[in-house]
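Asks: pasting the sequence and the predicted model now:
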Amino acid sequence: MKTFVQTLLSTVFILQMYLAMAVVAIVYFPYALLHRDGAVAACHAYCRWVCFSLRLICGLKTEVRGTVPTGEMLIAPKHQSFLDIIMIYGALPRGKFVMKAILGWAPFLGWYAKRIGCIFVNRGKRGAAITKMLADVKSGASLPGQLIIYPQGTRVAPGDQRPYKIGTAVLYSQLQQPCIPVGANVGLFWPKRGILRHRGTAVVEFLPAIPPGLTNDAFMAELEARVETSSNALMAEAGFK
């Protein structure tokens, strides 16, 4: 019975979440069209609403740990579900994602993503994708903010293993900025697939910066060790074995 009720509540949450996306996008559109700050404000408002309604309807709380970066930095988080996108962007003052090109065509989301300075890449064409990504990052360097790239390139369910991709190291080398690893346990409560949203506390944790200047191999090893250690600890804290 509890699972049925939680599934019903989760369904209500998901429906209103997508409705809220349309409402926020339309309400903020004039401001976002006139000024990029309007698009950033819209995205932050939507993130706040998702976290609020998630707690209200599903009983799932969200918590951001660590020191949230405010300067020009590369952010490299664990990616387990849509929720870590919401929590990380909502915490950052001026986030912009490296994201799949196909999402640029998504209603509302695509236009706002372009407006806040996100970088779109085609999956499956590794060399060409990295070349284009570097060119787009360079051309958009005048836009202030924190560039967010998921180093595993896709959502990874708790307990699953996926390799860390070289694109993050290439960006780290080009930008010559500190990189902030981010751990997460959100996939335990908001799964990669399915409707059910579980009660509990979803956490993302901003970790100490990796300074610029490391070789690609050293950087990737350090990044993976930090992100996986943090994520495993957060999942264990939540009861995952």
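Replies: Everything's here; your move. Residues are numbered from 1 along each chain as shown.

Asks: from here on, just use CA atoms for contacts and neighbour counts.
Replies: Fine.

Asks: so what's the residue count around the closest residue to Val227 other than its chain neighbours?
Replies: The spatially closest residue to Val227, leaving aside those adjacent along the chain, is Gly183, at 5.0 Å (Cα to Cα, 6 or more residues apart in numbering). By the measure other Cα atoms under 10 Å, the count of residues near Gly183 is 27.

Asks: and Ser10, by the same measure?
Replies: Ser10 has 22 nearby residues by other Cα under 10 Å.

Asks: OK, contacts around it?
Replies: Ile57, Cys58, Ile195, Leu196, Arg197 (Cα atoms under 8 Å, 6 or more residues apart in numbering).

Asks: what of Glu224?
Replies: Contacts of Glu224 (Cα under 8 Å, 6+ apart): Tyr164.

Asks: hold the first one in mind and look at this next one:
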Amino acid sequence: MDITQQTTHYRGNKLKLYLGSAVLFAGMTLSLVIIAPSILIGLAFPFSVRYQIAGVWVRFVLWLAEVFCDLHYEVEGMENVDPAEPSIILSKHQSAWETIAFRHFLPMHSVLLKRSLLWLPVWGWAMAALKPIAIDRNNQRAALRTLLARGKIYLDQGLWVLVFPEGTRTAPGEVKKFNAGGAMLAQQTGCPVVPVAHNAGVYWPRYSFLKYPGTIKVKIGPKIESKGRKAHDVNAEAEAWIARAMKDM
């Protein structure tokens, strides 16, 4: 369901929908005035401190969404997550929700993102302090080199690495071919891949101000071993698992 279709066919209280979305937006924006500088101050402390500070904002945003937008989430498959085994997360990408919420229930991780996001005043600088893997999407070869180099460093440090192999947010029902960068990182490091499917785009649509009530479903698949395997095969297995999980939602 695309944004226009969902907005047109919404049968709930539209005043509540708009007011709740406005409160969420205002709360997210205003709270950044406090959280972002706090993360930057956290540069004087271990990385885990900065990550925990960011986690406070994440929990606040999820609370705002629940209280004012009646937007909840449920996670299936947490038994497939072993925080002690650094892994590469290959996830469906539909909205901004997963870039926020994953920090709450997945192990401490680095996120692959476009470098231009780090140029945003204050908040971009704060994101830079959270050990992202920032790439130039216009230079694919350089982007892959950065992913492989920085990803290995962070995995060696015990962090997980989150990659959205579709490369950009896709509308619900839209399918894009997976890029193999995350699988190549898994092949080179021997770390497993953990596939993740979700339907956040139905309730928190991309490029939309409105956030719809409901329950976002997240499915975490069994780990996919990479040792002794080709990146293409690892990537194809993750893509197939996510496609099946999306059909079941």
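Replies: Done, it's in. Remember, predicted model here, so these are calculated numbers, not experimental data.

Asks: what's the farthest-apart pair in the contacts of Ser10 of the first structure?
Replies: Spatial extent of these (Cα to Cα) is set by the pair Ile57 and Ile195 at 13.5 Å.

Asks: highest neighbour count among the contacts of Ser10 of the first structure?
Replies: Arg197 (24 neighbours).

Asks: which one in the first structure is aligned with Ile242 of the second structure?
Replies: Counting by TM-score structural alignment, Ile242 of the second structure lines up with Val227 in the first structure.

Asks: how close does that match get to Ile210 of the first structure?
Replies: 11 Å (Cα to Cα, to the nearest Å).

Asks: ok, Trp111 of the first structure next?
Replies: Taken as Cα to Cα, the span from Trp111 of the first structure to Ile210 of the first structure is 32 Å.

Asks: check Ser230 of the first structure too.
Replies: Distance from Ser230 of the first structure to Ile210 of the first structure, by Cα to Cα: 14 Å.

Asks: the two: who's more crowded?
Replies: Comparing Ser230 of the first structure with Ile210 by other Cα under 10 Å, the one with more neighbours is Ser230, at 22 against 18.

Asks: and that one, helix, strand or coil?
Replies: Of the three states, Ser230 of the first structure takes helix according to DSSP: H, G, I helix; E, B strand; the rest coil.

Asks: longest helix in the first structure, by residue count?
Replies: Taking DSSP state H as the criterion, the first structure has its longest helix at helix 2-34.

Asks: so what corresponds to Leu175 of the first structure in the second structure?
Replies: Aligned partner of Leu175 of the first structure by TM-score structural alignment: Thr189.

Asks: mind telling me what element the residue most central in space within the first structure is part of?
Replies: Centroid-nearest residue in the first structure: Ile85, 2.8 Å away (criterion: Cα atoms, centre = their mean). Assigning secondary structure by DSSP states H and E places Ile85 of the first structure in helix 82-91.

Asks: how big's the offset between that helix and the second structure?
Replies: Per the superposition on the second structure, helix 82-91 of the first structure and its aligned residues are separated by 1.2 Å on average (mean Cα distance after the TM-score superposition for the first structure).

Asks: which residues of the second structure fall in strands?
Replies: Secondary structure of the second structure, counting by DSSP state E: strands at 71-76, 88-91, 109-114, 133-135, 160-163, 193-198, 214-220.

Asks: neighbouring contacts of the first one?
Replies: Contacts of strand 71-76 of the second structure from elsewhere in the structure, counted by Cα under 8 Å, 6+ apart, are 65-66, 203, 211-220.
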